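*Asks:* predicted model, plus sequence, below.
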Amino acid sequence: MALRWTDVQEIAAQLEEAHPEADVVNLRFTDLWKWVQELEEFTDDPKRSNEKILEAIQAAWLEERR
């Protein structure tokens, strides 16, 4: 399954698995951007990301953690 920036829920689930120790609330967007691109199934263009997408991923990740 190829992940794109719009696959917010699946990205959040995979980030939780890959980085269970991360402080999601205080996470820098530069780190989040990098970690998303490091996911094995992620194939989207890094330039298609923006602050709104990163905020949505962060919110989904917080929800995933709960």
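*Replies:* Received, thanks. Numbers count the residues shown, from 1 in each chain.
*Asks:* could you use CA atoms for every contact and neighbour count after this?
*Replies:* Will do.
*Asks:* can you map out the helices along the protein?
*Replies:* 8-18, 29-38, 51-65 (DSSP state H).
*Asks:* can you redo those helices as TSV with mean neighbour count?
*Replies:* TSV is the format used below for those (neighbours: other CA atoms under 10 Å):
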stretch	mean neighbour count
helix 8-18	18
helix 29-38	15
helix 51-65	16
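*Asks:* of all these, which one comes closest to M1?
*Replies:* Shortest distance between M1 and the helices of the chain, using CA to CA, is found for helix 8-18: 10.3 Å.
*Asks:* here's the one I want to compare it with:
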Amino acid sequence: MGLKWIDIQDIAIELDEAYPEVDPTQVNFVDLRNWVMALDDFDDDPEHSGERVLEAIQAAWIEERE
């Protein structure tokens, strides 16, 4: 079973592993959305993402980095 938009923490971990050179505080939401959808385990409707979901993913990624 793949990752869904609601799997915030798991997505943040996957992003941290996939993009170790990226500063998550500097990622814009367009790139973030594209990167999430490009994750191998991601399997959800692209239309289910929104600003609040992307903010939560970005915050979790920042926390994962700390």
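*Replies:* Received, thanks. In this text, all values refer to a predicted model and were calculated from it rather than measured experimentally.
*Asks:* any idea what the TM-score comes out to?
*Replies:* Once superposed, the chains reach a TM-score of 0.97 (TM-score structural alignment, normalised by the length of structure 1), with 66 aligned residues with a CA RMSD of 0.6 Å.
*Asks:* returning to what we had before: nearest to D45 of structure 1, of the helices of structure 1?
*Replies:* Nearest of these (CA to CA): helix 29-38, 9.0 Å.
*Asks:* the closest one vs structure 2, average offset?
*Replies:* For helix 29-38 of structure 1, the mean deviation from structure 2 after alignment is 0.3 Å (mean CA distance after the TM-score superposition for structure 1).
*Asks:* which neighbouring elements make contact with that helix?
*Replies:* Using 3 or more CA pairs under 8 Å, 6 or more residues apart in numbering; DSSP states H and E, the elements in contact with helix 29-38 of structure 1 are helix 8-18, helix 51-65.
*Asks:* mind listing what the residue lying closest to I8 of structure 2 once chain neighbours are set aside touches?
*Replies:* In space, and not counting its chain neighbours, I8 of structure 2 is closest to I57: 5.3 Å by CA to CA, 6 or more residues apart in numbering. By CA atoms under 8 Å, 6 or more residues apart in numbering, I57 of structure 2 lies in contact with 8-9, 11-12.
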